[in-house]
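**Student:** sequence unknown, structure follows:
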C-alpha cells in the first residue's frame, strides 16, 4: 500500500522532537475540500488496519468464552461457577484498561499505540498455550492468564478514540460503527473457529473434527502469530495525528459531566449486554441443552455449532445502528434498540421457564430441552441484534452531545467556534473511553449473574438474571426518552 506523505504543517506541532514521517499535523476533516482530496484516503487506510488490530484484540479477549467449555474435557476439574468466573475475568480487566488506553492515543499517537497494544496480545496468547498444555496448572494461574486477556478489551477504547479523530462529524457514526463491528466480529470468529482449530468440532459437516483430541494451545499460537502480523501492519501503514493530543487531567473532567454517566448507563445496556452474552452463551447452551453421553459429541445441542451466531449477529448489526443513527438520530435509534431488548429478553425468559433443569448426564433431559432450543436461539439472536444496533447508535450520540453543546455556546464562523468544536472532539474522545470502560463492566456482571453461586439451582439463576436484565432495559429506554428525546431538553435530538 502506498504511503501518503503528511500535508504541510500549518500550525505548531505539539512536540517537534517526536515527529517522524508517520505524523500528520495538519488534519481538518470538517473542511470538505481537505477531506475529499487528502483526508478520506488516509482515514480509510487507518480505519482498515485499526479494524484488523481491534478484531484480533476482541478475539483474544473472548478466547476464554469458548475454551472454558473444553477445559473439563482436557482433564481440568473446574465447576460451572469456576468456568463462568474465567469467562468474566477478562471482561473486568478489559473494562478497567479502557480509560488508560483511550489516553494512550493522544500521549503516544494512534499508530504507535496500535503497535504496542497489538504486541501486548502475545502475553495472554502465549500464557494460554503454556497453561492448557500442563494438566497440573492450578486454577489461580488460569485466572491470572485470563486477566491478561483483558489487554484485548482495552484495544477497543484506543482504536475507537483514534478513529474518532480521523473522521468528520457527519461520518463518525458509520466509521465508528465499522471499526467497532470489525472488532465485535472477532468474538464471533473465535467462537466459530476455535472449536475447529483445537479439534473439538467441525463446521456443519464442511470441516471435520480432528481425531487426536482437544488441543487448545493451537488456537493460542495461531492468534499469537496474527498479533505479530497486526503489529507489523500498524508499523508500516498507519499514521499518528498531531491534532490528537491527550491531556488526561483536562480530559478526565468529563467524569464531572452528567452526560458521561447517563451514557455509561445506556452503554452497559448495549455493549455490556453484547460482550456479556457473547461470553456466557457457549456455557449457557452447554449447561442447559447438552449432556456428555454418548461421547464424543454427547446428546442434545452441541454449543460449538451455535455459540458464534449471537456475536455474529450483534457485530453485523452494529454498523447498521451507526448508519441508522446518522440518518434518524442516535437517541431515536437507541430508544428503539432498548424497546427491542426488553421485548426479546422477555421472550428468551419465557423459553427458559419451559426448560427442565439439567443437573445430570441424562440424555432424556437433553432431548426434552432440545425441542425448545430453536425458540431460545431465535429470541436470543434478536437480543444480540438489538445490542448491536444500540452499540452503533450510542456511539454516535456521544460525540454529537459534545458537539451540540459547543455549537450552542459559540457563534458560528468565529475562531471561538472552531476552537470549541476542536475541544469538543477531544472531550468526546475522553468520554468514549470512560463510557466504554463503564459499559464493558456489564460483560463482567452478566456471566456472574448466570453463575450466581448463591443460588443452588443454576437454571433458577439464569431465570433471575434475565428478569433483572429485562427490567434494566426498560429503565434505559425511559432514560433515553427523558434525557435525549423529550421536548424542552437541551440535549435533545442528538
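**Tutor:** Nice, I can see it. All values derive from a computational prediction rather than experimental measurement. Residues are numbered from 1 along each chain as shown.
**Student:** going forward, measure contacts and count neighbours with C-alpha atoms only.
**Tutor:** OK.
**Student:** which ones are touching residue 27?
**Tutor:** Shown in contact with residue 27 (C-alpha atoms under 8 Å, 6 or more residues apart in numbering): 39, 166, 241, 243.
**Student:** one more pass at 10 Å, please.
**Tutor:** If you count contacts by C-alpha atoms under 10 Å, 6 or more residues apart in numbering, residue 27 has them with 6-7, 9-10, 34-35, 38-39, 165-167, 241-244.
**Student:** can you turn the buried part of the residues you listed into a ChimeraX selection?
**Tutor:** In ChimeraX, this line selects whichever of those come out buried by 16 or more other C-alpha atoms under 10 Å:
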select :6,35,38,39,165,166,167,241,242,243,244
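**Student:** which ones among the contacts of residue 27 map onto helices?
**Tutor:** 34, 165-166 (DSSP state H).
**Student:** make JSON lines out of those residues and add distance to residue 374.
**Tutor:** Shown next, in JSON lines, are the ones in helices among the contacts of residue 27 (distance: C-alpha to C-alpha, whole Å):
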{"residue": "34", "distance to residue 374": "52"}
{"residue": "165", "distance to residue 374": "43"}
{"residue": "166", "distance to residue 374": "43"}
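**Student:** give the burial count for the residue found closest to residue 184 once you drop the neighbours it is linked to in the chain, as a bare number.
**Tutor:** If the residues on either side of it in the chain are set aside, residue 184 comes closest to residue 315, at 5.0 Å by C-alpha to C-alpha, 6 or more residues apart in numbering. Using other C-alpha atoms under 10 Å, residue 315 has 30 neighbouring residues.
**Student:** so residue 315 makes contact with residue 270?
**Tutor:** No - the pair residue 315 and residue 270 does not pass the contact test of C-alpha atoms under 10 Å, sitting 11.9 Å apart.
**Student:** now do the shared contacts for those two.
**Tutor:** 384, 387-389, 391-392.
**Student:** and which of the residues you listed is nearest residue 98?
**Tutor:** Set against residue 98, the nearest of the shared contacts of residue 315 and residue 270 by C-alpha to C-alpha is residue 391 (16.1 Å).
**Student:** tell me the contacts of the closest one?
**Tutor:** Under the contact definition (C-alpha under 10 Å, 6+ apart), the residues listed for residue 391 are 177, 180-181, 266-274, 314-315, 317-322, 334, 337, 385.
**Student:** what's the answer for residue 246, then?
**Tutor:** Applying C-alpha under 10 Å, 6+ apart, one finds that residue 246 lies in contact with 102-109, 426-427, 429-430.
**Student:** list buried residues within those residues.
**Tutor:** Buried, going by 16+ other C-alpha under 10 Å: 102-109, 426-427, 429-430, out of these.
**Student:** okay, the residues you listed in TSV with secondary structure next?
**Tutor:** Converted to TSV, the buried ones among the contacts of residue 246 look like this (DSSP: H, G, I helix; E, B strand; the rest coil):
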residue	secondary structure
102	helix
103	helix
104	helix
105	helix
106	helix
107	helix
108	helix
109	coil
426	helix
427	helix
429	helix
430	helix
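**Student:** and the residues you listed, which is closest to residue 445?
**Tutor:** residue 102 (22.4 Å).
**Student:** what about the closest one, distance to residue 213?
**Tutor:** 41 Å (C-alpha to C-alpha, to the nearest Å).
**Student:** what about versus this one:
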C-alpha cells in the first residue's frame, strides 16, 4: 500500500538537511510542500541572492563611470583607451559565467555565493590602490579592470541557484526579480560613485568635493559590502542536495541547438543592456560635455546626472518582462522587445544626425597650461556653440535611449522565462503525463535549464564587451562618427534577432517539434 508523506513545515524543512545549510527534501512543484514552508525558504534565499548579485553588478560596472574621472585625476588616456577599460570587465565577466554556473551544483548555491562575494575584494582593493598612483602604466589598469569581471560571473551562479528554488509557474517572476536586483547595481554605482568620490553632487542635494576626486573611496565602500554579502550568505542561505550534478552532465546542454538560439537572442537583450550601461557615461561625456580640467566650470550636459538612468530603467523593467512572459508567453514578449529596440535605435540615429562634432580635447601641453591657471581659461566660441547646440538635442537622445533600455530589460526578463520553459516542454513531449518517468524528466529539465542559463548568460554577456568596443572604433576619426556607425550595426542586429524569435518560437508549422503551440 502506498502512503503519503506528511506535508513539510518550515520547521521540518530546517531539519531535513545534510549539515547545517543543506536541504535534502525540496519539491517546489508540490503545492502543499510549497505552501507549508517551501515558499518562505525560497524567498529568503532569493533575498540574499539579490543582495550578493547586486553587489557583483556594482563592482562589475565600477569602471563604467570611474573611467570618465581618470583624466581629471591626471591619467592621460585617450577615448579609445577609456572604452577598452570599460569593455574589459564585460569580457572577463562573460567568460566566467560558465564556470560560475557549474560551481552551484558542484559546491552548493549558498557556498558559492560566499566564495563569489569574497572574490570581489580583489577588484575593489586593487582599484583603490591603483587610482592613487598617477604613474601606473595603462596595461596595469587593463589587468585590474579585467578582475572586475568577477562581479559579472555572479549573475550566472545566482540565476542558476534561484532557478532550483521556485516552481515552473513562478520562475519568470523570481528570476526577473533576482536579475533586476542585480541589474540595479549598475544604476546605483553610476549614481553614487560620483558622489562617493567627490566628483559631483546629486541634483544639488549634495555638493561636489572642493578637495578633488578620490576614486578610492568608492572602492573601499564596496570592499566592505563584499564582506557583508559573504557573511549574510553564510548565515541565511541554503544549499539544495537536489541541485547537485556533474559538470559533464551539465555540458550536455551545449549539444542542444536551442541553447545557442537563446544565447544569440540574449546577446541582443542582456548584451545590449550591459553594453549600453557601460558605455553611456562616456557617450554623454564625449558628445555633450566639455570640462578640460577640474577648476574650470564645465559646459554642456554633465554625465553624472543622467548616466545611471539607463541602467535603472533596464533594471526595473526586467521583472516586468518576466511577469509579461508568465502571462502572455516569453517568445511574444521577446519579439515585441526587439521590435521596440529596432525603433529605438533608429530614433537614436536620428538624434545623432542632429549633433555637431565637438573639437578634440586639448593636448597634454595645453591641459598642463590650463591646470596652472584655470581661472584664465575660456572655451573657444566654436566649442561653446557646438556644445550648446548638442545640449538642445540631448533630451531627445536621452528619452529615446531610455526606451531602448526599457526594451532590453523587458527582453531580459522574457528570455529568461523562455529558457526553463523550452527544456520543460522538451521533457514533457518525450514522456507520458502522470508517470514517474515524467517526474524525473521534469526534474532533469530543471538541471539542464540551469546549466543552459550559464551558457546563455556567458555568450549573451559578450555583447557587453562588443558594444563599448564598437563605440571606441579606433579606425574612425571622431567619437560621433563611431557612435553613428555602431548604432547602425545594432539596428540591423536587432532586426535579425526579431526574425529569429519569430521563426523559431512563434511561426506555426506542422512539425511535432514546433514551439509555437507550447506557449513558450
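**Tutor:** Received, thanks. It should be emphasised that the depicted structure is a prediction, and the values quoted were computed from it without experimental measurement.
**Student:** tm score of chain vs chain?
**Tutor:** TM-score for the superposed chains, counting by TM-score structural alignment, normalised by the length of the first structure: 0.96, backed by 484 aligned residues with a C-alpha RMSD of 1.2 Å.
**Student:** closest to residue 484 of the first structure out of the buried ones among the contacts of residue 246 of the first structure?
**Tutor:** Residue 484 of the first structure lies nearest to residue 427 out of these, by C-alpha to C-alpha, at 19.0 Å.
**Student:** so the closest one sits right up against residue 256, yeah?
**Tutor:** No - using C-alpha under 10 Å, residue 427 of the first structure is not in contact with residue 256; the gap is 11.8 Å.
**Student:** name the helix or strand for the residue mapped onto residue 388 of the first structure from the second structure, please.
**Tutor:** Counting by TM-score structural alignment, residue 388 of the first structure lines up with residue 409 in the second structure. Element membership for residue 409 of the second structure (DSSP states H and E) is helix 381-429.
**Student:** most distant residue from the middle of the first structure?
**Tutor:** residue 414 (38.4 Å; C-alpha atoms, centre = their mean).
**Student:** aligned to that residue, what sits in the second structure?
**Tutor:** Aligned by TM-score structural alignment, residue 414 of the first structure pairs with residue 435 of the second structure.
**Student:** how about the contacts made by its match?
**Tutor:** residue 441.
**Student:** what do you get for residue 128 of the first structure?
**Tutor:** Contacts for residue 128 of the first structure (C-alpha under 10 Å, 6+ apart) come out as 63-64, 122, 141-142, 145-146, 148-149, 216-217, 219-221.
**Student:** how much space between it and residue 213 of the first structure?
**Tutor:** 18 Å.
**Student:** and what of residue 78 of the first structure?
**Tutor:** For residue 78 of the first structure, the distance to residue 213 of the first structure equals 19 Å [C-alpha to C-alpha].
**Student:** surely residue 189 of the first structure touches residue 55?
**Tutor:** Yes - contact criterion C-alpha under 10 Å: residue 189 of the first structure and residue 55 qualify, at 9.2 Å.
**Student:** the two: which is more packed in?
**Tutor:** residue 55 (27 against 18).
**Student:** element containing the nearest residue to that one once chain neighbours are set aside?
**Tutor:** Leaving aside its sequence neighbours, residue 55 of the first structure sits nearest to residue 183 (C-alpha to C-alpha, 6+ apart; 3.8 Å). According to DSSP H and E, residue 183 of the first structure maps onto helix 169-197.
**Student:** helices and strands around that helix, which ones?
**Tutor:** For helix 169-197 of the first structure, the packing partners by 3 or more C-alpha pairs under 10 Å, 6 or more residues apart in numbering; DSSP states H and E come out as helix 40-61, helix 63-71, helix 150-166, helix 217-237, helix 273-289, helix 307-328, helix 373-409.
**Student:** mean deviation, that helix versus the second structure?
**Tutor:** For helix 169-197 of the first structure, the mean deviation from the second structure after alignment is 0.2 Å (mean C-alpha distance after the TM-score superposition for the first structure).
**Student:** buried residues in that helix?
**Tutor:** Under the neighbour-count criterion of 16+ other C-alpha under 10 Å, helix 169-197 of the first structure has 169, 171-197 buried.
**Student:** relative to helix 40-61, how tilted is that helix?
**Tutor:** Comparing the axes of helix 169-197 of the first structure and helix 40-61 via axes from the mean of the first three to the mean of the last three C-alpha atoms, to 10 degrees yields an angle of 40 degrees.
**Student:** and the angle for helix 169-197 of the first structure with helix 307-328?
**Tutor:** Using the same axes, to 10 degrees: helix 169-197 of the first structure against helix 307-328 is 170 degrees.
**Student:** what is the burial count for residue 47 of the second structure?
**Tutor:** Applying other C-alpha under 10 Å, we find 15 other residues in the vicinity of residue 47 of the second structure.
**Student:** list the contacts for it?
**Tutor:** For residue 47 of the second structure, the contacting residues are 177-178, 181, 236-237, by C-alpha under 10 Å, 6+ apart.
**Student:** quick one: it from residue 131 of the second structure, how far?
**Tutor:** Residue 47 of the second structure is 33 Å from residue 131 of the second structure, where distance means C-alpha to C-alpha.
**Student:** tell me which residue lies nearest the centroid of the first structure.
**Tutor:** Centrality entry for the first structure: nearest residue to the mean C-alpha point is residue 184, 5.2 Å, by C-alpha atoms, centre = their mean.
**Student:** where's it relative to residue 454 of the first structure, distance?
**Tutor:** Applying C-alpha to C-alpha to residue 184 of the first structure and residue 454 of the first structure gives a distance of 31 Å.
**Student:** repeat for residue 57 of the first structure
**Tutor:** 33 Å.
**Student:** more neighbours: those two, which one.
**Tutor:** residue 57 (31 against 9).
**Student:** hmm, that one is touching residue 153, no?
**Tutor:** Yes - between residue 57 of the first structure and residue 153 there is a contact at 6.3 Å, judged by C-alpha under 10 Å.
**Student:** overlap in contacts of these two?
**Tutor:** Common contact partners of residue 57 of the first structure and residue 153 (C-alpha under 10 Å, 6+ apart): residue 183.
**Student:** quick check: residue 426 of the second structure touching residue 513?
**Tutor:** Yes - applying C-alpha under 10 Å, one finds residue 426 of the second structure in contact with residue 513, separated by 8.5 Å.
**Student:** out of these two, which sits in the more crowded spot?
**Tutor:** Higher neighbour count among residue 426 of the second structure and residue 513: residue 426, with 16 against 12, using other C-alpha under 10 Å.
**Student:** the first structure: which residue goes with the more buried one?
**Tutor:** Residue 426 of the second structure maps onto residue 405 in the first structure, by TM-score structural alignment.
**Student:** residues contacting that match?
**Tutor:** Residue 405 of the first structure makes contacts with 420-421, 424, 490-491, as judged by C-alpha under 10 Å, 6+ apart.
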